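Novice: Below is the structure, and that's it, no one-letter string:
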């Protein structure tokens, strides 16, 4: 089939639509229970069925759909910039997790609102689209729901896949279903990728080459995380002149390695304080036990305890304060990388002026880390001993550490131009206001 010929619905897509209708009651029960357990009101829970809890604003509406916290927050700077370029435009963000909704609400750009996305069933999607009538739909990273895409496009809404990222496993899976892959990708008017590798993969999966535009990682151009000056001042005052390092976004199986590294560091730097911020704050009690089992003194932020002059580990098990910790200390180990977890966004600490240490399990950011380590903006470690050596080097060699921070800052500064190009490309797809 010629790549110029519009792709048609496939048997697999039809089977998916049928299966989604069958499992919809079970899926609804599961997602509704999760939202209710979080304490959300019923009208917000019912957004997953396509029932809007807010009115549609007048004017042209640009809809962004993202999977979770990182993807949702990554578009806020882009929305702000688009809003400045198109002052009459309104914005809608959909994301599936209560945590993302909570954080978005705190940082919402002007003329923006949040809803939970409809389940990917015909009834829920049609109800959602009938109410919101988006003029442009932007899907972030790899959150592709087939019926949501097909039905939005059929309704006349131009679609963009933004910050596209696909794992090798996902690419191989789609290549086994080439006609369906092409049909889904054919719904997009524009596909903006994080890197050249993803651009090549999308084309190999059947996306039209003329619709693919390689870009950079959207998260690299996001605004810095918020900083609470009061909290920063209090914690800094309590720690005093002691040296500090930060271990952020750590997961199960990583804290033990970090704590082992800290014990090694304390032999040469007995007054060193570790600020440990687990990725999931609800694991605070578990992590506190790990700290005590390691024989280290601990102050736990969620209990309102401040670090003292002898506190060896300050356990920052709270949500939304990471920007404050990066402002406190620019020497950051970023978790999700000492195990094969995929890594986390290195741009957030770098935007705060930090240099980054990572493990080797950062496959979601492999190309980014390759560039950062080559530039000297990041360092890679494999073990507790490696981690301790790298932290010690940056503590003991301030010129080397400053050079790493400078390299990180230069990388971030190069992303602003790319963001402006993305804004222009999206606004070019925004149609004239519908009657």
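Specialist: Sure thing, it's come through. Worth saying up front: this structure is predicted, and the values here are computed from it rather than measured.

Novice: Please count neighbours and contacts with C-alpha atoms only from this point.
Specialist: Noted.

Novice: Now do the strands in the protein.
Specialist: For the chain, strands defined by DSSP state E occupy the ranges 61-65, 90-94, 112-115, 136-140, 159-164, 190-193, 212-214, 244-250, 273-278, 298-300, 313-315, 331-334, 355-358, 378-380.

Novice: Let's have these in TSV, adding mean neighbour count.
Specialist: TSV is the format used below for these (neighbours: other C-alpha atoms under 10 Å):
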stretch	mean neighbour count
strand 61-65	24
strand 90-94	22
strand 112-115	20
strand 136-140	24
strand 159-164	26
strand 190-193	25
strand 212-214	18
strand 244-250	23
strand 273-278	25
strand 298-300	21
strand 313-315	26
strand 331-334	25
strand 355-358	26
strand 378-380	22
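
Novice: putting a second one here so we can go through both:
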């Protein structure tokens, strides 16, 4: 059958050679499902899906991504093949996947047409907008529409994304929202939490994590301001540089007259303690669990937030953050859109936000919205896993 003009032009403008085939890892025996991510950020979004496919269906997962990604057992990484008919045939013949799952919306026409020839089910997840793979953009009449018509299902993140796929020609589009992400809930030692909670009794508590030296004064000022409203308030602070604990404790005792306890000295926060300096990064889960409010250090005056905001969200701690999100801009954007975190623009704003969130109902509303966001997407992942199960059972 004659190829369309767009498909012919696309094939003619593709690269002639590729060395990818020689670099293919050994294919494990058994069923294999192919996941594709156009970039590392997309690959992170596929990680929880990959884990569930391995654990629940007993398959091997092949993940193609232009960048190296962390893998677990029964996961294989390969660079994506160059999108030409010959490479597509060689790739699919070698890996023989049971189905393909593409993240976000990258369109690889040669692979998609070859998959259709082999009756290989293809779905798109976390779909935002369809686009031709980077480096292959151009004028190819009807190519996008024809490529998307090979896709069995597009699971769009929202209605705007769904409209974009429908306009581009995808026949089966559903608004599902995002898939679940790997749980950010950190572990903690429950007997230790219970002991510390008993020591703190009903005192209000807030947490400042990963605080750089440049932000110590802002955290102190915020605590000083909030103490005027809640004189029993306890600050738990985790410093970016634990070696500063002794100097900071001495400075607060001298300048503020506060009673400071240091966990590194095996001291405990008693009823008179106003500041508790924690020195172990492995106990973040414990501190998030104890503190109804958490400020994420580095986001105000530092080099950017270094902790995943979903960590406190997953453990029910309301989040305060500054204008420097670090590598978590998109996460903070989602939290902000859901009214699930409090943004501050200056050191003075930190004190105001903290004082406002000392009201338990306000902190609880923020924390509940953040927890809902952190727990979101399980139903979407369930849907994809169920589709894969039906494919393996010969039902789709």
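Specialist: Arrived safely, thanks for sending. It should be emphasised that the depicted structure is a prediction, and the values quoted were computed from it without experimental measurement.

Novice: Residue 105 of structure 1: which of the strands of structure 1 is closest?
Specialist: strand 112-115 (7.5 Å; C-alpha to C-alpha).

Novice: Tell me the gap between that closest one and the middle of its chain.
Specialist: 17 Å (C-alpha atoms, centre = their mean, to the nearest Å).

Novice: To which residue of structure 1 is residue 160 of structure 2 aligned?
Specialist: When structure 1 is aligned by TM-score structural alignment, residue 160 of structure 2 is paired with residue 197.

Novice: Pull the number of nearby residues for its match.
Specialist: Using other C-alpha atoms under 10 Å, residue 197 of structure 1 has 13 neighbouring residues.

Novice: Same check on residue 37 of structure 1?
Specialist: Neighbours of residue 37 of structure 1 using other C-alpha under 10 Å come to 9.

Novice: for residue 99 of structure 2, what are its contacts?
Specialist: 32, 33, 34, 120, 121, 122, 388, 391 (C-alpha atoms under 8 Å, 6 or more residues apart in numbering).

Novice: and with 10 Å instead?
Specialist: 31-35, 115, 119-123, 387-388, 391-392 (C-alpha atoms under 10 Å, 6 or more residues apart in numbering).

Novice: ok, now residue 382 of structure 2?
Specialist: Residue 382 of structure 2 sits next to 49, 52, 179, 180, 388 when contact means C-alpha under 10 Å, 6+ apart.

Novice: Can you tell me the closest non-neighbouring residue to the third one?
Specialist: Translated: residue 179 of structure 2. Among residues not flanking residue 179 of structure 2 along the chain, residue 377 sits closest, at 4.3 Å (C-alpha to C-alpha, 6 or more residues apart in numbering).

Novice: Return the distance of the one you found relative to residue 383 of structure 2.
Specialist: Applying C-alpha to C-alpha, to the nearest Å, the value for residue 377 of structure 2 to residue 383 of structure 2 is 10 Å.

Novice: Which neighbours do those two have in common?
Specialist: Counting by C-alpha under 10 Å, 6+ apart, the common neighbours of residue 377 of structure 2 and residue 383 are 176, 179.

Novice: And these two? Which one has more around it.
Specialist: Taking neighbours as other C-alpha under 10 Å, residue 377 of structure 2 and residue 383 compare with residue 377 leading, 18 against 15.

Novice: That one is in contact with residue 155, isn't it?
Specialist: No: assessed by C-alpha atoms under 10 Å, residue 377 of structure 2 is found out of contact with residue 155, at 11.9 Å.

Novice: got any residues that touch both of the two?
Specialist: By the contact definition C-alpha under 10 Å, 6+ apart, residue 377 of structure 2 and residue 155 are jointly contacted by 126, 176, 177, 178, 179, 383.

Novice: Please report the distance of residue 328 of structure 2 from residue 312 of structure 2.
Specialist: Residue 328 of structure 2 sits at a distance of 14 Å from residue 312 of structure 2 (criterion: C-alpha to C-alpha).

Novice: just residue 241 of structure 2 next, same as before
Specialist: Distance, residue 241 of structure 2 to residue 312 of structure 2, by C-alpha to C-alpha: 20 Å.

Novice: Which one of those two is surrounded by more residues?
Specialist: residue 312 (30 against 12).

Novice: ok, now which ones touch residue 343 of structure 1?
Specialist: By C-alpha under 10 Å, 6+ apart, the residues touching residue 343 of structure 1 are 249-250, 334-337, 358-366, 369.

Novice: I'd like to know which of those are buried.
Specialist: 249-250, 334-337, 358-365, 369 (16 or more other C-alpha atoms under 10 Å).

Novice: Report the spatially nearest residue to residue 67 of structure 2, omitting neighbours in sequence.
Specialist: Closest to residue 67 of structure 2 by C-alpha to C-alpha, 6+ apart is residue 40, at 6.1 Å.

Novice: Sorry, wrong one. I was asking about residue 210 of structure 2.
Specialist: residue 240 (4.4 Å).

Novice: mind listing the helices for the stretch 51-200 of structure 1?
Specialist: Using DSSP state H, counting those that start in this stretch, the helices of the stretch 51-200 of structure 1 run over residues 69-74, 76-85, 98-107, 122-132, 146-154, 168-175, 178-185, 196-204.

Novice: mind checking which of those is nearest residue 390 of structure 1?
Specialist: Per C-alpha to C-alpha, nearest to residue 390 of structure 1 of the helices of the stretch 51-200 of structure 1: helix 69-74, 27.1 Å.
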